[in-house]
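Participant: Compute the structure for the input listed below.
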Amino acid sequence: MPKRVILTEKPDVAKHVAEFFGIEQKLKGAYRLKNGDWVTYNVGHLLDLGTPEDYMSEAQKAARGFAQLPILPKPFRHFPDPEKLEQLKTVVKLLKEADIIVNAGDIDREGQWIADEVIAYAGIDPAGATKPVERVLIRANNDASLRTAFDPSNRRKNGEAEFVHRRTAGQARSEADWLVGMNGSRGVRSRIAARLDTTLSVGRVQTPTLGLVVQRELDIQNFKSLTYYVPEVVLLNGRVLTWSSHVEGASMQGIDAEGRIIDLRVAEAIVARINAGQIGQVTAFTAIEREQAPPLPFNLAKLQSEMSARCAMSAKETSAATQSLYQTRKMVSYVGTDCQYLPSSMHTEASQVLKGLSASYLKLASGANPKIRYACWNDAKVSAHHAIIPTGEQAQGLSNYERKVFDAIARRYMAQFYPKHVFLDSRLEAQYGEDLFKSSWKTTQVLGWKAVDAPVDEDHSEAADMENKMAMRMRHP
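Facilitator: Predicted coordinates for the structure are as follows:
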């Protein structure tokens, strides 16, 4: 029987894979399985790009400062990470001895590159020209997901164009980071930093990101606050009508270019006229029934934003909790995704996932209808990864952050199997003399998915416009 070596990106994933197949013996850096196969693992990148001096010509090494640039390695050489050398030796030895290699690394471009660069370093063509190299796509560490990933019908060839493109993209990103960072930082230091007596660095991602932060800080520093006035009419039923504008052709004195009342006397005159008995007339009223589908499942960025709003968790805290739920707890699918959609084939697994969730969400999971299918199930929108969803697995002893993050992920998933939220969207407009007022409100008809995943209040107006608004109210029938 051919000797098969399964290569994962992280030790934890290797452990889950080995336990799934059955461990015969645990060795340093690898597992021998009961079926005769082996599982070994990278620890992130086992190989690194070198220092600028590793790629310089002798003339460049003799030069100083800006004269050394540009440094353009052709090709890039990769060097063993001294701190991971023992693991690299173990991986290379097993890869060379293997009859069949199975790339079970993370399924994004970086995961593809991490595995392929080590396979190539071992003298083996990652595309499979020298020996068979298979590709399995592990989306979660629970048994059901591993069973799907390693099913013979789902095994693919590592040399397929899709995986070659991911490898190339991962390699290009890594080398672009090096080229921009090393050349840019040395160039800035030699021309600018010396005059400023400080240390400066340049990065392909770092520099434009810092530029955005600086521009935002300058916008805040240069912001000029503005006081404006908004008369309001409170009807006897409590409905509030807010001043919106003058009628067309009326005087615009005291009103700025954005249509805001900036002269207190103008606002007070409107209030005085209505308090003196000016009659208002309804000019428009609509009540339209609308439907709202649940929000899409989370990707990592959306999850971080949601947990910040719900629980004041930092992006780092959310990432750490989610990673633990994926790697250690096996409770959620792959974390490092920017996709909010799910493969159509996974819709058939909904009943099983909901059954698993019923251990913690008996009423909500039981009320879900796995036959409901929203737009999140869309193969065309899924590339390397799908959205973060629960696996149906449960674990004890979750940390406070893990519990909060899982709750958000589970509720968002269950919401996909609840009816649409139905509401009446009502809008009322009225005219008092030369002034127009309006009001809008929503009345729930069918709660639907909001019974599961109530959204965070999205009213951030105070932080958004940073302007002082003075409301002036008067009661009116």
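
Participant: CA only for contacts and neighbour counts going forward, please
Facilitator: OK.

Participant: list the contacts for the residue nearest to Val43 when sequence neighbours are not counted?
Facilitator: In space, and not counting its chain neighbours, Val43 is closest to Lys10: 5.2 Å by C-alpha to C-alpha, 6 or more residues apart in numbering. The contact partners of Lys10, by C-alpha atoms under 8 Å, 6 or more residues apart in numbering, come to 41-44.

Participant: Another for comparison:
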Amino acid sequence: MTEKPSVAYDIAKVIGANRKCDGYWEGNGYRVTWALGHLVNLAEPEAYGYTAQKEMKEYPQKAMDEIPLIPNQFKLALIDRTKSQFFIIKKLIHADDTDYIINCGDMGPEGHILQWFIRLMANCDKPVKRFCATSMTEEAIHSAMQNLRPEQEFSRIIKGEFCKKKADWILGMSLSRVETLKYHVPISVGRVQSPTLYFVVKRYVDVKNWQPTIYYTLDLKLSDFHVYWDKDTEGIFLEKDKTSDGKIINSNVIESKVNEIRNAEYGIVTNRTTLRKKIERPQLYDIAELQRDANRIYGYTASQTLAAAQILYERYKILTYPRTDSKYLTSDLVPYMNKRIQQIGSIEKYQKKAERVLQNGLNIDHRIVNDQKITDHHALLVTEKIQNFDIDSLTPQGNEKIEGISKEMLQNILDLVIVRMLVSFSEAYLFEETIIEVQICGMTFCTKGKKTIREGYREIEDKKYFITREAPGKPEEQTFPDIKEGMRMSIEACYCCRKETTAPKLHTEATLLTAMENAGTNIENGKILKGKGIGTQATRAAIIKKLFEWGYITTEKKGNINYLIPTNKGIFIIKVLPKDLYSPKITADWETRIAKIVDPDDPYTDYDFMREFEQFITEKVKEVKNNNTEIIYKKEVYGKCPWCGHNIYRYRNPNKPDVIYYCSEKNCNFFLKTSDITVRTWTGKNLTEQQICTLIKDGSIVLTCRKKTGNGTYRERFQIVKKEKNGRVFANLRCEFNDKKGQKKG
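Facilitator: Next up is the predicted model:
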């Protein structure tokens, strides 16, 4: 049993199970079936007799009294939309001619427990063997089938992951309910979700409270070039005239120094050093790096990038599995890479670049191959289907368009992966860096320059990619005259430069993903999160998307960049949550204890973990219940009603993707939905929050519409109009195109 249909097909093809049946492949003594991701989850609170979420308003005291929710025995429940596949699996498990089960799930802890839940729910009583492979090449599949391992080897991993699942359930259900009931506003709390929200809130507060510091630097013009002085590292100035890191904040003392330098005749070259350096080419993509680049370069959200990559993987089968957390390949894939670059070169757009890479020889080293650093899936690659692939054939379908997936987006995501492969197999960028230091009046001025020796990967990669990736302040592409140490350099001019420290930038989705990945950097016990962070590569996009859907964060566009800012509700949640619950330290503590459960030499058990956690959650619930804070939640206002002038609020049903913006005046029927049928008919997309706010403010908005032929777009204006139905007046949107054509309006 595999996790995904595509993996089942790959394995079935190799082992000879060539007959397609309903929900599985069969042949050569095997049946190969698959889960569709999660088929089984932990049951909802009502399964244990707790108050159902929809009944909490009716019975608030009963719901409050039963928190924290700590079931004695956890129950499993089927997911409705995939339960038909579960029953196929169950039938195959209990078939008389099934001798044993081969678990072909992903190799990470999540993959182990996903399969265990299914077997547990199906009352599996057959022996289980473990298929262990990190790639789906024919060689790797044969090797894994010949070296099946006992499932019992992984029982401790399953115990540890089950602890995490139970603790996440208890924490999420208990704290979300107690906060919601305490403050009379829907609040969602999660071990990963809450720290992620905190990252956005903290950065926003830091920026809002930022006070710039004015400081002064010097620019010295010599006969052939400039040298610079930035801060006092030599103890020349008094402490009161500079910051703790040596920046001069007293303009008078720096101006005095300028006059002294202008009166000097020359400076002495005290150092000229030339070093050969290199910048390594970037590694292959994992999903997080792909999401960061797509956000930084194109402004795509993490969820859009993941959705586009999934389409390229599932429908077009042109990408390997995208939800990977590895930037490496397994050694068994190496022999296929030369052919893969040739196949990329079959597309005219990449022909010359591919030829250049092949001509130089693929640079396959430790940055490309590392079997030990792959648990579930190798780095993102294009598949053999890239051969002569028609990139123009990429087209989103149905709901994909409504979710904002466009033809151009699919093309750009594929382009990123292709270019990254070409770049990763190229040579490093090689250059000479020259440092020159000139001393005058007791101060050391410095400048740097570089000369390219070998372009390497930079002649392959488009500038829009690496310019945004490399850090600012790199040495300029410049060379110096024949300067030697001890030479006197005549002074032509000296300038005082007024500067100010810059505020930290608000988070973008790209930087937020990085913050989630590096969450353990500055916390106690955080070392265990190195390389993992909070969340997983597969879930981070969904967590950020949920913060948007719940109305905890929104975007603020500056130039071409969408910055993340918290809403009133997002800030309120961080204010009222116990500090422990929005710190990544909770994940670090859990991972430390789970590692002890997994370690066969450690006496610590899953029972110890749950006992400690139950004590922790009981204390946190008590802390919330006893909190006498007078903080009051103020609803987010999304504009003034164009009909009556009252505030516009928003509502999102947690069980539906639609968001409604409505007037706070009970007798006013004004409301707009993001899924407005008129807009969807003409544009193929839902309205965004920003577009809704523009409509509320201006009464109309210009949107991009699709031509009926499916080829091309045009711009049209949509207006808010009043429409009456069954004696009620409500808001409707009308496209101006209808007016021009004299067609039915609305």
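
Participant: where does the TM-score land?
Facilitator: Superposed pair, TM-score by TM-score structural alignment, normalised by the length of structure 1: 0.80. Supporting alignment: 444 aligned residues with a C-alpha RMSD of 3.5 Å.

Participant: Please enumerate the strands of the stretch 51-200 of structure 2.
Facilitator: Applying DSSP state E, counting those that start in this stretch to the stretch 51-200 of structure 2 gives strands spanning 76-78, 101-103, 128-130, 149-150.

Participant: so which of the ones you listed gets nearest Lys407 of structure 2?
Facilitator: Among the strands of the stretch 51-200 of structure 2, strand 76-78 comes nearest to Lys407 of structure 2, with 35.2 Å by C-alpha to C-alpha.

Participant: so that closest one aligns onto which residues of structure 1?
Facilitator: With TM-score structural alignment applied, strand 76-78 of structure 2 matches the range 78-80 in structure 1.

Participant: now swap in stretch 206-220 of structure 2 and tell me
Facilitator: Using TM-score structural alignment, the residues of structure 1 aligned to stretch 206-220 of structure 2 are 219-233.

Participant: Check the offset of that stretch from the chain's centre.
Facilitator: Stretch 219-233 of structure 1 sits 33 Å away from the centroid of its parent chain (C-alpha atoms, centre = their mean, to the nearest Å).

Participant: So which residues make contact with it?
Facilitator: Around stretch 219-233 of structure 1, the neighbours that count as contacts under C-alpha under 8 Å, 6+ apart are 240-243, 260-264, 267, 270-271, 437, 466-476.

Participant: Pull the number of nearby residues for Tyr361 of structure 1.
Facilitator: 17 (other C-alpha atoms under 10 Å).

Participant: wait, what's in contact with it?
Facilitator: Contacts of Tyr361 of structure 1 (C-alpha under 8 Å, 6+ apart): none.

Participant: just to revisit the earlier point, just among the contacts of Lys10 of structure 1, which is most surrounded?
Facilitator: For those, the largest number of neighbours (other C-alpha under 10 Å) sits with Tyr41, at 26 neighbours.

Participant: give the contact list for the residue mapped onto that residue from structure 2.
Facilitator: With TM-score structural alignment defining the correspondence, Tyr41 of structure 1 maps onto Trp34 in structure 2. Neighbour list for Trp34 of structure 2: 1-5, 8, 23-24, 89 [criterion: C-alpha under 8 Å, 6+ apart].
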